[in-house]
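*Asks:* missing the sequence, but the structure's below:
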C-alpha cells in the first residue's frame, strides 16, 4: 500500500465534517499521525472511530472554537511539547455567513466571518510557523473559494473574507518559500457537496456535485514531502 505520509504529523481544522473529514480519512490511510480539530468532541470521536475501524491509528482530538486565539496558542505549545514539530497544517474550517446585500450585513455576522475565515488563520500561522519550519518538509494548505475573485452580488461578506485569506497566505508563502523547506498553498475546491454548499444553494441538485472524498487525493498530494508548488491557488477539477 502506498503510504506517502507515513510518520508525518498533520493538524486538520474543521475535521468533523465535509472536506476536513475526507482529508482526515485520506491522511490516515496515507500513514499520517493526526491532530483533529473541531468545535464538538462528539463529531471528532465519530471520525476517530471511523478511522480506527478502517485500520488507521487513533488520532489526537482537539475540541476548540477557532475564535479562541489563546486556545490556538495553547495548542501550538502542546504540539511543541509533545512532538516538537508539525509536518502538515490543513486549515479547512470556515463559515459562510449571511448572503445578503453588503449594506445589510449585520456587524455580528461580519465579525464572525473575519474571525473564523481570516483571523483564525493568522493565529494558526503565528502559532504553528515555528513547528512547520522544524519539519523536514513543512506543508501548509489553506482552503479558499472561487468566490474570492468573482465579485458576485450578495456574496460580499464571504468573498471578502476569502480574498483576505488569499492575500495573507500568499504573503506567508513568499516569506518562507525561498528560505525554508516549507511549501504553502491554497486549495480552491469549487462546487462540492458539503453542508456549506447546501446552505448557500438550497435548491441545487446535489447529486451532480463532486463529493468531499473526491478531493482527498489532492489534499494528500499537496501534503507530500515531494510537493514543490508554493504560494499558488490550486483548483480542484473533475477528471
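*Replies:* Sure thing, it's come through. Quantities reported herein were computed from a predicted structural model and do not represent experimental measurements.
*Asks:* can we go C-alpha only for contacts and neighbour counts from here?
*Replies:* Fine.
*Asks:* what are the ranges of the helices in the chain?
*Replies:* Applying DSSP state H to the chain gives helices spanning 18-29, 41-53, 69-82, 107-114, 120-134, 147-150, 156-176, 195-200, 216-223.
*Asks:* distance between the fourth one and the chain's centre?
*Replies:* Offset of helix 107-114 from its chain centre (CA atoms, centre = their mean, to the nearest Å): 20 Å.
*Asks:* Please name every helix or strand in contact with it.
*Replies:* helix 156-176 (3 or more CA pairs under 8 Å, 6 or more residues apart in numbering; DSSP states H and E).
*Asks:* Which among the helices of the chain is found nearest to residue 229?
*Replies:* With CA to CA as the criterion, residue 229 lies closest to helix 216-223 of the helices of the chain, at 8.3 Å.
*Asks:* For residue 197, see how far away the nearest residue to residue 234 once chain neighbours are set aside is.
*Replies:* Nearest residue to residue 234, sequence neighbours excluded (CA to CA, 6 or more residues apart in numbering): residue 187, at 4.9 Å. Separation of residue 187 from residue 197 (CA to CA, to the nearest Å) stands at 16 Å.
*Asks:* which of the two has more neighbours?
*Replies:* residue 187 (23 against 16; other CA atoms under 10 Å).
*Asks:* rewinding a little: mind putting the helices of the chain in CSV, distance to residue 96 included?
*Replies:* Output for the helices of the chain, formatted as CSV (distance: least, CA to CA, whole Å):
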stretch, distance to residue 96
helix 18-29, 14
helix 41-53, 20
helix 69-82, 20
helix 107-114, 7
helix 120-134, 15
helix 147-150, 11
helix 156-176, 6
helix 195-200, 7
helix 216-223, 21
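*Asks:* Looking at the ones you listed, which one is packed in the most?
*Replies:* Burial of the helices of the chain is given as mean neighbour count (mean count of other CA atoms under 10 Å); helix 18-29 ranks first at a mean of 24.
*Asks:* Use this one as the comparison:
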C-alpha cells in the first residue's frame, strides 16, 4: 500500500547525497513538501531537479549544521512560513577518523560531537514546538550499530551515535502522551560516501543502496506509524523496544 504524505511538511538534513538525498526524494514522491538541508549547494540543486521531475516540491536550505544560530533561525523561519512541521529526518552526520582513542585529534573529536550530537539536540530544541503542532508529527533520528558494538578505533563515532540514541529515547519519553512519534534508525551497511571512507576496500555493490533505507524511513514517518521510542534495525527489519517511563 502506498503512503500518502500530500499536504505534509518534511525536513531532511544531509539531503545533498546518500541516505538524505534519497529520503528527501522519496518523501517528495509521496506528496510531502521537503525542506532540504545540507552544506553542498550543488547537491541540493541536483536533488531539487530530481524532485521536480518526480512532480514534487522542495525548499532548499544550504547551511552547515555546526552553525547553531542557523538551526535556531530555521525553526523560526518554518513557523513564520508554515506554522508547523510534520516530519523531521535528522540524517546528517560525520565519521571522524578511524583511530585509537588516544590518537584522535581534539578538533576531530569536537567536530564529530558537534555535528552528530549537539546539532541533533539543537534541531530537537528548535523544531519540537513545530512538530507538536502537527496532528501526526514524526521524527527519525539516524543512529548506527556502532552505538552498540563500540568496535576498537571507532570511539568518537560510536560515542556520538550512542548519545544520539539517548537523546531520541529521552525525547520519546517526554512526548509519549502527544501525537509526536520518534524512532531511531540503524540503517546498516549502506552505499554512501561515509561507508566508503570507513571501509575503503569494500565493493559498494555488496551493500544496500541508500534508496532502500529511504523506503524504510518513509514508512516510519507515515501518519499510520504509531510506535515511539524504538530502534529500527534495517538489517533484520525489526523494531527493538526501549522501555519508556510510565
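*Replies:* Nice, thanks for sending it over. Not measured: the values here are computed from a predicted model.
*Asks:* before we move on, the earlier item: starting from residue 130 of structure 2, give me the distance back to the equivalent of the residue nearest to residue 234 of structure 1 over in structure 2.
*Replies:* Matched to structure 2 by TM-score structural alignment, residue 187 of structure 1 sits across from residue 185. Separation of residue 185 of structure 2 from residue 130 of structure 2 (CA to CA) stands at 22 Å.
*Asks:* Same check on residue 205 of structure 2?
*Replies:* From residue 205 of structure 2 across to residue 130 of structure 2, the span is 39 Å (CA to CA).
*Asks:* repeat for residue 186 of structure 2
*Replies:* Distance, residue 186 of structure 2 to residue 130 of structure 2, by CA to CA: 25 Å.
*Asks:* same deal with residue 51 of structure 2?
*Replies:* 24 Å.
*Asks:* Which residues are in contact with the closest residue to residue 74 of structure 2 other than its chain neighbours?
*Replies:* Distances taken as CA to CA, 6+ apart place residue 126 nearest to residue 74 of structure 2, at 7.5 Å, with adjacent residues excluded. Taking CA atoms under 8 Å, 6 or more residues apart in numbering as the criterion, residue 126 of structure 2 is in contact with 71, 72, 74, 75, 76.
*Asks:* same deal with residue 172 of structure 1?
*Replies:* residue 184.
*Asks:* For it, what is the corresponding residue in structure 2?
*Replies:* Per TM-score structural alignment, the equivalent position to residue 172 of structure 1 in structure 2 is residue 171.
*Asks:* wait, residue 83 of structure 2 sits on residue 131?
*Replies:* No. Checked against CA atoms under 8 Å, the pair residue 83 of structure 2 and residue 131 is beyond contact range at 9.7 Å.
*Asks:* from what I can see residue 87 of structure 1 touches residue 139, true?
*Replies:* Yes. With contact defined as CA under 8 Å, residue 87 of structure 1 reaches residue 139; the gap is 6.2 Å.
*Asks:* what sits against the alignment partner in structure 1 of residue 220 of structure 2?
*Replies:* Using TM-score structural alignment as the criterion, residue 220 of structure 2 maps onto residue 222 of structure 1. By CA under 8 Å, 6+ apart, residue 222 of structure 1 lies in contact with 139, 141, 185.
*Asks:* Give the burial count for the first one, as a bare number.
*Replies:* This means residue 139 of structure 1. 26.
*Asks:* circling back to that earlier point, nearest to residue 119 of structure 1, of the contacts of residue 222 of structure 1?
*Replies:* Looking across the contacts of residue 222 of structure 1 and measuring by CA to CA, the closest to residue 119 of structure 1 is residue 141, at 15.9 Å.
*Asks:* quick one: residue 63 of structure 2 from residue 109 of structure 2, how far?
*Replies:* 21 Å.
*Asks:* cool, and residue 239 of structure 2?
*Replies:* 30 Å.
*Asks:* got it, and residue 76 of structure 2?
*Replies:* Residue 76 of structure 2 is 30 Å from residue 109 of structure 2, by CA to CA.
*Asks:* How about residue 128 of structure 1, nearest residue that isn't a chain neighbour?
*Replies:* Nearest-residue entry for residue 128 of structure 1: residue 76, 5.9 Å, with adjacent residues in sequence omitted and distances by CA to CA, 6+ apart.
*Asks:* Could I get the contacting residues of the one you found?
*Replies:* Here residue 76 of structure 1 is in contact with 127, 128, 131 (CA under 8 Å, 6+ apart).
*Asks:* now residue 59 of structure 2
*Replies:* 33, 34, 35, 36.
*Asks:* cool, residue 18 of structure 2 as well?
*Replies:* Residues in contact with residue 18 of structure 2, defined by CA under 8 Å, 6+ apart, are 191, 192, 193, 210.
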